[in-house]
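>>> Here is a sequence together with a model predicted from it:
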Amino acid sequence: MRYVLRKLGFYAVAAWMAVTVNFFLPRLIPGDPVQLMLTRMAQSGPVESGQEEALASMLGLGHGNIAVQYWDYLGSVVHLDFGLSVTYFPSPVTDVLSDALPWTLVLVGAATLISFVLGLTLGTLAGWRRGSWLDSLVPSTTFLAAVPYFWLALLLLYLFGQVWGVLPLGGGYDETLDMGFNGDFLSSAVEHAVLPAATIVLSSVGGWMLGMRNMMVSTLAEDYVTAAEAKGLRPRTVMVGYAARNAVLPSVAGFAISLGFIVSGSLVMEIVFSYPGMGFTLLQAVENTDYPLMQAVFLVITFAVLAANFLVDLVYGFVDPRTRQAR
């Protein structure tokens, strides 16, 4: 319990620091960001009365001294009130995020999990059977990891979308269909997600495989693995229960960071495939100087990374009890 409380305190402080940095970001921008946003909003339609005060409050640039503005900003964050989006005016920022977040969580989350599990499995087998044909695949997988995201995405798009014409060229679903939990829409969404997911898996599985393979080779030389083999334990028990369990610890820590950044989406992938996720939404916010949307996206990404690292810290403490010992 003390371990959990200590971790909670650390991440609570980190979350407060992230919110504070987000509060000061608009103050570092040259000029008046509120007037800039109002000018852009006016191009899309009439600006509602009181919108200037609402934007100023959301950005922490409201009336009163710095302490009052900071307190108002904390209140808006607690109530998830991020104002209106300039890019998608007059839609609230929360509505924009709620539309984009599920696409990214399902696609990038599933692809990251698949690449992680597949990479660890292949890396475990390659490290256990050094010199085998599977071990010889490591250089080719690392080559895929070195290939730029956009190049691999464009290659898959050209082959499967234009040459063979078996998969759609972009988008998240067939826009002629109504969104909902029905067979036609779900099958269309899966079909549109195949190429983006394949891009993520092919680009990242090599890194997980190489890291796990090297850790397996190092772990197999440890005395406790030699002792387990000397006891006559089954090879599978030694590989999974002794070698892989300890070799996987560094990969778990790396997976925590990847898991947290799932909500940010894969920016390059979503641009190439015009996929309606968080990465594409962030790009639109930057291009349109949409400060409310940018601030909200940054906070969501930060909190997701902190939450993912906290959960993995708990798992790490369970897998390796030594990490729970206070120094």
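Received, thanks. Keep in mind that what you see is a predicted model, and the values were worked out from it rather than measured.
>>> Only C-alpha atoms from now on, for both contacts and neighbour counts.
Will do.
>>> Shouldn't Leu25 be within a helix?
Yes: counting by DSSP: H, G, I helix; E, B strand; the rest coil, Leu25 is found in a helix.
>>> got another, please set it beside the one above:
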Amino acid sequence: MRYLARKLGFYLIAFWAAVTVNFFIPRLMPGDPVDIMISKLGQHGPVTPEMRHAIEALLGADTDRSLWSQYVDYLHNLVTGDFGTSVAYFPATVTSIIAQTLPWTIGLIGLATIISFLAGVGLGTLAGWRRGSWLDNLVPVTTMFQSVPYFWLALILLYLFGSVWPIFPLNGGYDVYTVTPGWNGPFIVSVLYYGALPALTIVLSSVGGWMLGMRNMMVSTLSEDYLVTAEAKGLRPGRIMRRYAARNAILPSVSGFAISLGFVVAGSIVTEAVFSYPGIGSALLQAVGNNDYALMQGIFLVITLSVLCANLLVDLLYSVIDPRTRAGG
């Protein structure tokens, strides 16, 4: 319990610090979201102080009040779930924009990250266990894809499988002309079809790193004394590989997976920009382009929560995989 309380206390302090930084950074950026909103509304003629004050209050950017008062209101709205109105998607609220775009990002980037991690760790385990095999010799090929810039790999695959051989669509998240969004078969099939190429790009660009890291840790672990003891006891090779070698070799990969999983939301910007995918990364680009304080704060908060929650879960999982991490001192 002390271990759990210590971890929760640390992450609560980290969350408060991230929320505070999240409040101040958009307000230090140049530009005025109120002027952008006035131009979007097509206002002609002079803008009265009353009109400007009303728009500032609507957007949560009331510059007539002190930063401390705005910060207190920001914390109150954070607790109540009221993140304000978006400039980029006016008059939609920030909460509704995040609710619409976040499932697309989690479904694509999250699943692709999990698939690449599981595939890389599994292949790396076999490559390290059978050094010198054809699978072990395949490691340099997989790491080559990781060295290629992600957007370049995405453009190449998009050109080959979207234009030269039109197997996959060029952009979008689903077929907007023939299917109706909802929990129905045609829509789910369309989403999987449109997300196949972006997911393939993510897997190809990241599976090599997981495979190489796991392979090297397996090679290092195989020289430990406890594995020699397990072999001397006559245990089956498969049991030794899974329960003794892989279980200890996977610990560094679990830490890396926590970071990758936490940055699923933040890492979606390039993916969604290349493939015009309707996720939260595209919404963040629109928010930055329009100085949308409220939407930027809401998305940054989601990124912060995803990173902290992923790291907390992996810390707890670490204590299960390796009980020594729970010991104090």
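Yep, it's here. The model shown is predicted, which means the values in this text are computed figures rather than measured ones.
>>> max-length helix in the first structure?
helix 183-220 (DSSP state H).
>>> So which elements touch that helix?
Other helices and strands packing on helix 183-220 of the first structure, by 3 or more CA pairs under 8 Å, 6 or more residues apart in numbering; DSSP states H and E, are helix 93-128, helix 138-146, helix 149-156, helix 245-247, helix 249-260, helix 267-272.
>>> Have a look at how far, on average, the last one is from the second structure.
Relative to the second structure, and after both are superposed, helix 267-272 of the first structure has an average distance of 1.4 Å to its aligned residues, where the measure is mean CA distance after the TM-score superposition for the first structure.
>>> which residue numbers in the second structure go with that helix?
Using TM-score structural alignment, the residues of the second structure aligned to helix 267-272 of the first structure are 269-274.
>>> swap in the second one?
Mapped onto the second structure with TM-score structural alignment as the criterion, helix 138-146 of the first structure occupies residues 139-147.
>>> same question, the shortest one
In the comparison with the second structure, helix 245-247 of the first structure aligns to the range 247-249 (TM-score structural alignment).
>>> how far is that stretch from where the chain is centred?
Chain-centre distance of stretch 247-249 of the second structure: 25 Å, with CA atoms, centre = their mean, to the nearest Å.
>>> Residues contacting it, please?
Here stretch 247-249 of the second structure makes contact (CA atoms under 8 Å, 6 or more residues apart in numbering) with Met214, Met217, Met218, Thr221, Ile321.
>>> and which of the residues you listed is nearest Met144 of the second structure?
When the contacts of stretch 247-249 of the second structure are ranked by distance to Met144 of the second structure (CA to CA), Met214 comes first, at 16.4 Å.
>>> Show me what that closest one lines up with in the first structure.
Taking TM-score structural alignment, the alignment pairs Met214 of the second structure with Met212 from the first structure.
>>> Does its match touch Val248 like I think?
Yes: counting by CA atoms under 8 Å, Met212 of the first structure does reach Val248; the two are 6.6 Å apart.
>>> tell me, what's touching the two both at once?
What both Met212 of the first structure and Val248 touch, as defined by CA under 8 Å, 6+ apart, is the set Leu120.
>>> Okay, buried residues for the match of helix 138-146 of the first structure please.
Using 16 or more other CA atoms under 10 Å as the test for burial, stretch 139-147 of the second structure gives Val139, Thr142, Thr143, Phe145, Gln146.
>>> Quick one: map Val320 of the second structure onto the first structure.
The alignment partner of Val320 of the second structure in the first structure, by TM-score structural alignment, is Phe318.
>>> Tell me the secondary structure at that match.
Phe318 of the first structure carries the three-state label helix when classified by three-state DSSP.
>>> Nearest residue to Ile321 of the second structure in space, please, no chain neighbours.
In this structure, Ile321 of the second structure finds its nearest non-sequential neighbour in Arg247, 7.4 Å apart by CA to CA, 6 or more residues apart in numbering.
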